[in-house]
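Participant: Need coordinates for the below:
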Amino acid sequence: MKTLSCFAAALMLLAAPVAASAEYLQTKTNFTERASESAETLVVLVPSDTQELSLANWSNETAAQVNRAMQVREFDGSAKQQLEIIAPVGLPVERLVLMGVGSAAELPRVDAEEMGAALANHVNGTKAGMIQVDTRLITDATENSRVTAAMAHGVDLRNYRFDRFKSEPEPRPSQVFEWLVADANTAEAHYATKRSLADGVFLARELVNLPGSTGYPAAFAEMAREALEPLGIEVTILGPEQILELGMGSLYGVSQGSQHKAHLLVAHWKGSDDQPIALVGKGNTFDTGGYNLKTSSASIRAMTTDKAGAAAVIGAVAALAAEQAPINVVAVAPLSHNLISGEAQLPGDVVTTGSGSTIEVANTDAEGRLILADGIWYAREHFNPRVIADIATLTGAKVGALGTDYSAIFSEQDDIIRTLRQAGENTNELVWQLPLGPYANIVSSDIADLRNTGSPGAQAGARLLQHFAGDTPWVHIDMAGNARVQSATGIHPQGATGYGVRLLTEWVKIYAAE
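Facilitator: This next block holds a predicted model:
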């Protein structure tokens, strides 16, 4: 056994793993068919075909005040309209909030989720401890349950907080939301699926938010294992020695300059005996750029998000397992730590991948494709999947082409493109196809089989990764710029978004049913 130097031991102590925690929320969600009388805020969901608003227990004075306020504010129940009445006449609540839902049958899931997030943001600015949401004006029981569960999901997504490093964290939102619904059992069943999805998003946010010296490869893998194994997911963690034994020099090389060497995390949910769907996520737990050093302080500080692809695939498998989805899906997360030292990889080095192909490292800051190359090969070699989807914060070129409203996707399989577009529209994690060709030679090298740079940049990354998918149907998702928001917006609090969990979870379900 090797003895650690005092300096190395101190570094490991400073970077000790952070324990996982499933206590993501302090808000409570209840579904009932009978109203209680203890709410401080009453929210009423109002369809667009409502002529005059009056609930069963309202007096004439209450109805008159509410309808007059609706008239003055031109509130007609259109989707996402909101009207607040303070101290409503004849009601034992401090606030009455009307929220328009338009035609419930035509209200997209993502709009209902955004409405839930807007409601959470609104009540978080008040002192209300209990919020009653009366949804019964949506008379169709199926639509009532669907819209209610989606709104409750939006509340949850907005109310997540990452505060594990604050000595005195601000109080988290801790309201009780009582949803007065047409069918409590059906609404609860819809919500249970959404809560499984939310927990997958929260796990991804936790992993992405971890600082570089805390969420290093071994710590990331262990935190994921603690969250995944209780769900019945088979977890395998390969350390640096095993990575070298398997010949994955492309993955190993990115971390060779760090005290935190490369790991490979595999999470397998065998919900069926079908051929598996493989999700491969880039897990560069911190990226200095290596000897092609990032020189912008703002850019390098944001590099905790370079593990967002790995977090997305782990969160998606967690969500599917928590839901007990009858799908065979495996997540493969190559994990690295791209630092500079006397042992770090140099520009111009050549690495040998698990497949035997060699790559010239023309730029040490194009490291994501290096670790993904071995991750994709491992998934193909060890699981024989029916399809491989890789996801990564890969290129600035993607941000220049599409901004942050879309991810870029690259594939030659029409069915994959079609189903991913559908999943993106269903979750508002939108995708846009960019061409793979004619760029056949943009990653060719004079001294190796391949080169890790080329132009156009986004296509160069995709072209290199395609090589390692071989004959397996494959898609590359470049989610650069989507992993973090600077300030709270919509369903996202400030910080990591958990982007990709909702997209991949939805896509796996759609693709598995094809």
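
Participant: okay, CA-based contacts and neighbour counts for the rest of this
Facilitator: Fine.

Participant: Check the gap between the nearest residue to residue 94 once chain neighbours are set aside and residue 180 for me.
Facilitator: Spatial nearest neighbour of residue 94, excluding adjacent residues (C-alpha to C-alpha, 6 or more residues apart in numbering): residue 87 at 4.8 Å. Distance, residue 87 to residue 180, using C-alpha to C-alpha, to the nearest Å: 21 Å.

Participant: let's see this one next to it:
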Amino acid sequence: MKISRWLVAVIVLMSVSMTASAEYLETKVNFSERLSSSAETLVVLVPADTQELSLSGWSNETAAQINRAMQVREFTGAAKQQLEVIAPMGLSVDRLVLVGVGTPSDLTRIEAEEIGAALANHVNSTKAATVHVDTSLVSDVAENGRISASIAHGVDLRNYRFDRFKSEPEPRPSQSYEWLVVSNSAAEAYYADLQGLANGVFLARELVNLPGSTGYPAAFAEMARAALEPLGIEVTILGPEQVRELGMGSLYGVSQGSQHKAHLLVAHWKGSDDQPIALVGKGNTFDTGGYNLKTSSASILAMTTDKAGAAAVVGTVAALAAERAPINVVAVAPLSHNLISGEAQLPGDVVTAGDGSTIEVANTDAEGRLILADGIWYAREHFNPRVIADIATLTGAKVGALGTEYSAIFSEQEDIIRTLRTAGENTSELVWQLPLGPYRNVTSSRIADRRNTGSPGAQAGALFLQHFAGDTPWVHIDMAGNALIPSASGIHPEGATGYGVRLLTEWVKIYSAE
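Facilitator: Modelled structure (predicted):
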């Protein structure tokens, strides 16, 4: 299949960006033990219950003005407090911004990232080109490095922009941040790992944001390959004929009505010789619903996000490889394009999955479980993993049950549930367990081994997928509603969130250490 020269250029840019973030960010970060230049904005991190504030080089008049402002605004250094002083007396900066960090040892990574996102939003509303961040009041070396890096990471996450299709895009945030830290090496070590994670999130956001006619299966797979292989990840792409030859009719059938046929992407980071952890992500690159057509214009417009599960597993492997994590992890992304034509799958058709079982396609808009079925089977059959986690924008029923603050998780393994909950709390990508039973007959079919619909909807999808994991410990993550936000919030700019990368990266680390 031919790929446009424009797309090749995008692929090359993405491969560069994984090492330098150049494709995603224009801000610069430098950690130093001594500030070397002037700045328009000075940011000071202030611990909780700071009564009197005075830094090296401040005059008595400067300290008096700042402390008076703190008193009037009741600024105590509590976490997430922010106080701006315009044209502070005796200082050369245009703005002084005090940022509360609470008790440093109690400040969580999530709180620090949110502080960074709020700081980015504030700085972006000004004309400042250079920003100094003085962290010297956080005196403990380890805490200073951790907090500084986490806040810088929050700035990065908020400053991502997807603007490749705009002929005259708005200027991206392009400030230079210089961080005065207690120890360069401590801050840089923390930040290096978080930079790898940020690039994994950015890669996922980029893939999800791509329109359906640009991010089709072959294009998605090649863009992922270009980003992953420079990191030392082994990438395999199975084309449509290989998918058919391996008997994956459940995956193949979803795309048979499109000119962009099914693909299977496999990305393997072999950071150890342990039995691998398998991540399987739904990659329906655009979903019309097929002959069970989506009739809401708002719903169908958001269907570029139906590849968010695949983007999440690709971004997770990228993050782990960038960190050189000593973990054996494989991402499997079944990729489809669910369109209508004279060759499209029909409601009531029967397909044969990779494991040899038959499926009645009772609804062509329940296509995610069809492609995941073969993705899960492939991971189990070809990698013999110790555990399989699948992630997908699967059901509207999940949104009805939990909204968009939580993902729904389904598993019978308590250790998986426990570690996923911890990972969710650590990353603010929260999960909530829904029951798998007693719903054992909801996917039974009159004419095939099972059908791809049932009620209740979220449970039916999970139970359908459980079969293909066989005896391998397994969890299903339904992230419907979490992939896209209509306006900027916290660490996320408007658009794709990259949801799942932070959750799965953290979970893989925790689970692999069990």
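
Participant: show me the contacts for the residue nearest to residue 94 of structure 1.
Facilitator: 93, 94, 95, 96 (C-alpha atoms under 8 Å, 6 or more residues apart in numbering).

Participant: Wait, a helix at the last one?
Facilitator: Going back to what we said before, that points to residue 96 of structure 1. No: counting by DSSP: H, G, I helix; E, B strand; the rest coil, residue 96 of structure 1 is located in no helix; its state is strand.

Participant: Please report how far it lies from residue 339 of structure 1.
Facilitator: 55 Å.

Participant: ditto for the first one
Facilitator: To residue 339 of structure 1, residue 93 of structure 1 is 57 Å away according to C-alpha to C-alpha.

Participant: Look at those two and report which has more neighbours.
Facilitator: Neighbours per residue (other C-alpha atoms under 10 Å) separate residue 93 of structure 1 from residue 339, with residue 339 holding more: 23 against 19.

Participant: Identify the residue of structure 2 aligned to that one.
Facilitator: Here residue 339 of structure 1 is matched to residue 339 in structure 2, going by TM-score structural alignment.

Participant: Is residue 317 of structure 2 in a helix, a strand, or coil?
Facilitator: helix.

Participant: Show me what it lines up with in structure 1.
Facilitator: Matched by TM-score structural alignment, residue 317 of structure 2 corresponds to residue 317 in structure 1.

Participant: looking at it, residue 475 of structure 1 is touching residue 414, isn't it?
Facilitator: No: between residue 475 of structure 1 and residue 414 there is no contact under C-alpha atoms under 8 Å: 10.3 Å.

Participant: neighbour-wise, which of these two wins?
Facilitator: Higher neighbour count among residue 475 of structure 1 and residue 414: residue 475, with 24 against 9, using other C-alpha under 10 Å.

Participant: contacting residues around the helix or strand hosting the more buried one?
Facilitator: Under the criterion of DSSP states H and E, residue 475 of structure 1 resides in strand 474-478. Contacting residues not belonging to strand 474-478 of structure 1 are listed as 387-395, 398, 407-413, 416-417, 458, 462, 465-466 [C-alpha under 8 Å, 6+ apart].

Participant: Contacts only, for residue 252 of structure 1.
Facilitator: With C-alpha under 8 Å, 6+ apart, residue 252 of structure 1 has these contacts: 240, 243, 244, 261, 262, 336, 371.

Participant: Quick check: the gap between it and residue 258 of structure 1.
Facilitator: 11 Å.

Participant: tally of neighbours for residue 430 of structure 1?
Facilitator: 19.

Participant: residue contacts, the nearest residue to it once chain neighbours are set aside?
Facilitator: Leaving out its chain neighbours, the residue that sits closest to residue 430 of structure 1 by C-alpha to C-alpha, 6+ apart is residue 424, at 4.3 Å. Shown in contact with residue 424 of structure 1 (C-alpha under 8 Å, 6+ apart): 430, 431, 503.

Participant: With structure 2 overlaid, report how far the strand or helix carrying the last one is off on average.
Facilitator: By that I understand residue 503 of structure 1. Taking DSSP H and E as the definition, one finds residue 503 of structure 1 inside helix 501-512. Taken against structure 2, helix 501-512 of structure 1 registers an average deviation of 0.3 Å after superposition, with mean C-alpha distance after the TM-score superposition for structure 1.
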